[in-house]
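Peer 1: structural data only, the sequence is not supplied:
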C-alpha cells in the first residue's frame, strides 16, 4: 500500500477527459474512496447516458454520491456539499484518502467556501412555485419576480424558469434576496493547501475523439431502455435530469423523429459544446489547479504529491 498523508485529491476536467478512470486508479493505489462531483451522475436513473462508473468499478472501489437521488427530486450544489462534508469527515476519521471527481465546477467551488449559507427550501414552497409554473407558465413567474425582487429579475433570462423559481423560493423562504445571500460566503470544507487539485486538459482532437467513442459506447449498451423507463415515469421537464445530454435526442429516436445517426450527431455536438463551456469556466475558476494533458499523466507522480 502506498503511504499517503490524510489529504484530498480533486480531479476535474471536461466531459470525456478520462477523469473517472484516473480517480479509480488513484483510489485503488492508495486504498482510498471516491466521491462523485458530477451533477447528473448523482441520479439513480440514466447510469449509461450519464457515463457513471460500471457496477464492477463501484463494487471494487468505494464510490459515494453516485445514483443516490431520484429523478423527480431537485438536488442543489448546497445539497451536494452537505453530503460531501459528511463523507469527508468520515474518511478523515478513518485516515483514508478522498478522491473527489467530476465535471461540475460549482461543486468543486463550494468546497472552498464559494456557496452562501442559504437555508433549505421547504417542500411546500418548492411544490407551490413548480405548480404555478406548470399552470401559468414562465412569463407569469417572471412577472412575480419582477414585483418581489426586480434587481434579480433584471439579471435573469425571462425564459430561465429554473433560476426564476430558485430566486422566488429563496425570497419566500427567507424574505431576503438571493443576491444578498450570494454576497455572503460559506466555510471552507477543504483547505486549498491540504489538497492536490488536478484538471485534465486533453488536446481538442483527442477530446472530440473520446466524446464520439463515448456516444458510440452509450448506444451499444442499450441506453434506449433507460430513456424508455424515464419516459414511463412521466418526469416533468422541469427536473434537471431531463436536461441531461442524450435524453431529448434519444427520446426523439424512440419517437421516430431522429434516425440513429441524427441522434448520435446531435449528442456529439451538444457534448462538445458542453465540454467547451466546462473549459471556459475552469480557465476562470481553476487557474491555480495543475492542468495536465492525460497523455502526460503518471499516477505515481500524483501519489508523490499526496505524500509530500
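Peer 2: Looks like it arrived, so ask away. Predicted model only: the values in this text are computed from it and were never measured.
Peer 1: okay, CA-based contacts and neighbour counts for the rest of this
Peer 2: Will do.
Peer 1: gap between residue 104 and residue 56?
Peer 2: Shown here: residue 104 relative to residue 56, a distance of 24 Å by Cα to Cα, to the nearest Å.
Peer 1: the more surrounded of those two?
Peer 2: residue 104 (20 against 8; other Cα atoms under 10 Å).
Peer 1: tally of neighbours for the spatially closest residue to that one that is not a sequence neighbour?
Peer 2: Among residues not flanking residue 104 along the chain, residue 38 sits closest, at 5.1 Å (Cα to Cα, 6 or more residues apart in numbering). Neighbourhood size, residue 38 [other Cα under 10 Å]: 23.
Peer 1: do I have it right that residue 38 meets residue 103?
Peer 2: Yes. With contact defined as Cα atoms under 8 Å, residue 38 counts as touching residue 103 (5.3 Å).
Peer 1: show the contacting residues for the residue nearest to residue 104.
Peer 2: 101, 102, 103, 104, 107 (Cα atoms under 8 Å, 6 or more residues apart in numbering).
Peer 1: what does residue 221 give?
Peer 2: Contacts of residue 221 by Cα under 8 Å, 6+ apart are residue 48.
Peer 1: before we move on, what about the one 3 residues further on?
Peer 2: Residue 224 is in contact with 250, 254, counting by Cα under 8 Å, 6+ apart.
Peer 1: do that again at 7 Å, thanks
Peer 2: Residues counted as contacts of residue 224 (Cα atoms under 7 Å, 6 or more residues apart in numbering) are residue 250.
Peer 1: repeat that for residue 65.
Peer 2: Here residue 65 is in contact with 35, 36, 42 (Cα under 7 Å, 6+ apart).
Peer 1: second one coming, line it up with the first:
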C-alpha cells in the first residue's frame, strides 16, 4: 500500500515518561486514534504490569493494538508492521489523525523507513537455534555468532538472546548477515516529512522517581495477580511476555523468596536500566527532525 499522508503524530520515549498521557491529550484535541507502538503492551494478561491504558483511557479515545496477542506467542516487529498495515488498509479510523505512541524504537524505525525483507527460516533451523538457546544460553550463542556473523555480533548485546537467535537463524538460512538484510530499504507506512515527531527525553532523576512510584502502584493495582495468572499458563521462560520487567521479581515474591518491598525495588532497578537503554537508543537513532521535550506536561 502507499504511504499514508493523513495527520500523524509520533510520540516516543522511555518507560514511565508520560507518553500515554500526552497521546490522550493529542487525541482529545484532534479526535485522533491512538496506536500502540510498544512491544510489551501488545500482550494480554499483563494489563497492569505493562502499564497498558486503563478503562478510563479507553473511554476517552479509541486505542488500537493493545493486549491483542496471547502471551504464549512471540510477537515481532514484522507482525506489528503487518498489523498496522492491515489497520490502514481497512480504513477503520476513516480520515482521523493517528497518534503512534510507545517505547519500542524498532517499531518507529519500521513505520517511517519500512521493513527490510528477510529470508524464510526453515522450521528445522529455527528449532535448532532455539534449542541451542535453551541449552547453552545467550552468552555462548553470542560467541558462536561472533564467528559466523561478526557484523551482527558487534551490535547485539551478549544477553539479548532473542535477537542473537534471530541473527543465527538468518545467517544459517541465507548465508547473509542480518545486518545486510536490514540495509535493504522497505516501504514506509507513514510520510516522515509531514508527520509530527516527538521524543520525550526526561531528567533521569525525575524519571527514576516516577518509575519507583509507578511500580509500587502496580503492586497495589493487582500486578501480582497478573503474574500468578501468567505463571499458571506454564509457558516457556524465553517468551517475551515471560521476560517482561517485574514478572521474574514478582514470581520470586509469590514463591516467598523475596518480600514485596524487595520485588518492587528490584523491578524498579531493572526498569531504570531499561529506560536508560531506551533513552540512549532514541538519542542516537532519532534525527534532528524529532522534537525533544523534557516533560510531556510542559
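Peer 2: Yep, that arrived. If you're wondering where the values come from, they're calculated on a predicted model, not measured in any experiment.
Peer 1: need the TM-score between these chains.
Peer 2: Superposed pair, TM-score by TM-score structural alignment, normalised by the length of the second structure: 0.86. Supporting alignment: 292 aligned residues with a Cα RMSD of 2.6 Å.
Peer 1: residue 94 of the first structure: which of the contacts of residue 65 of the first structure is nearest?
Peer 2: residue 35 (15.4 Å; Cα to Cα).
Peer 1: isn't that closest one up against residue 102?
Peer 2: No. Assessed by Cα atoms under 7 Å, residue 35 of the first structure is found out of contact with residue 102, at 8.6 Å.
Peer 1: Three-state assignment for the residue nearest to residue 104 of the first structure, please.
Peer 2: Assigned by DSSP: H, G, I helix; E, B strand; the rest coil, the conformation of residue 38 of the first structure is coil.
Peer 1: which one in the second structure is aligned with it?
Peer 2: Counting by TM-score structural alignment, residue 38 of the first structure lines up with residue 38 in the second structure.
Peer 1: how much space is there between that match and residue 108 of the second structure?
Peer 2: In terms of Cα to Cα, residue 38 of the second structure sits 9 Å off from residue 108 of the second structure.
Peer 1: could you do residue 143 of the second structure as well?
Peer 2: Taking Cα to Cα, one finds residue 143 of the second structure at 30 Å from residue 108 of the second structure.
Peer 1: compare those two (neighbour count), which wins?
Peer 2: residue 108 (23 against 15).
Peer 1: confirm that the more buried one sits in a helix.
Peer 2: Yes. If the criterion is three-state DSSP, then residue 108 of the second structure is within a helix.
Peer 1: how about it, nearest residue that isn't a chain neighbour?
Peer 2: residue 37 (7.2 Å).
Peer 1: I'd say that neighbour and residue 104 touch.
Peer 2: Yes. If you go by Cα under 7 Å, residue 37 of the second structure and residue 104 touch, sitting 6.2 Å apart.
Peer 1: and the strands in the first structure?
Peer 2: Shown for the first structure, the strands assigned by DSSP state E span residues 8-12, 33-36, 63-64, 98-101, 195-200, 290-292.
Peer 1: and the ones you listed as CSV, adding mean neighbour count and distance to residue 122 of the first structure?
Peer 2: Formatted as CSV, these follow (neighbours: other Cα atoms under 10 Å; distance: least, Cα to Cα, whole Å):
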stretch, mean neighbour count, distance to residue 122 of the first structure
strand 8-12, 24, 32
strand 33-36, 24, 25
strand 63-64, 18, 25
strand 98-101, 26, 29
strand 195-200, 21, 34
strand 290-292, 15, 40
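Peer 1: tabulate the ones you listed (a markdown table), appending distance to residue 229 of the first structure.
Peer 2: Shown next, in a markdown table, are the strands of the first structure (distance: least, Cα to Cα, whole Å):
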| stretch | distance to residue 229 of the first structure |
| --- | --- |
| strand 8-12 | 30 |
| strand 33-36 | 24 |
| strand 63-64 | 24 |
| strand 98-101 | 27 |
| strand 195-200 | 33 |
| strand 290-292 | 38 |
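Peer 1: residue contacts, residue 68 of the first structure?
Peer 2: With Cα under 7 Å, 6+ apart, residue 68 of the first structure has these contacts: 42, 43, 44.
Peer 1: ok, these vs residue 287 of the first structure, which is closest?
Peer 2: residue 42 (26.4 Å).
Peer 1: does the closest one touch residue 70 like I think?
Peer 2: No. Assessed by Cα under 7 Å, residue 42 of the first structure is found out of contact with residue 70, at 8.6 Å.
Peer 1: so between these two, which is more surrounded?
Peer 2: More crowded of residue 42 of the first structure and residue 70, by other Cα under 10 Å: residue 42, with 24 against 13.
Peer 1: can you tell me how far that one sits from residue 274 of the first structure?
Peer 2: 18 Å.
Peer 1: and what of residue 41 of the first structure?
Peer 2: In terms of Cα to Cα, residue 41 of the first structure sits 15 Å off from residue 274 of the first structure.
Peer 1: equivalent analysis for residue 32 of the first structure, please.
Peer 2: In terms of Cα to Cα, residue 32 of the first structure sits 30 Å off from residue 274 of the first structure.
Peer 1: more crowded one of those two?
Peer 2: residue 32 (22 against 15).
Peer 1: check contacts around the spatially most central residue of the second structure.
Peer 2: What sits nearest the mean C-alpha location of the second structure, by Cα atoms, centre = their mean, is residue 39, with 2.6 Å. Contacts for residue 39 of the second structure (Cα under 7 Å, 6+ apart) come out as residue 104.
Peer 1: let's see that with 10 Å instead.
Peer 2: Taking Cα atoms under 10 Å, 6 or more residues apart in numbering, we find residue 39 of the second structure in contact with 50, 65-66, 75-77, 80, 102-107, 240-241.
Peer 1: ok, residue 254 of the second structure next?
Peer 2: Neighbours of residue 254 of the second structure in contact, by Cα under 10 Å, 6+ apart: 224, 225, 227, 228, 248, 260, 263.
Peer 1: in helices only, show me the residues you listed.
Peer 2: 224, 225, 227, 228, 248, 260, 263 (DSSP state H).
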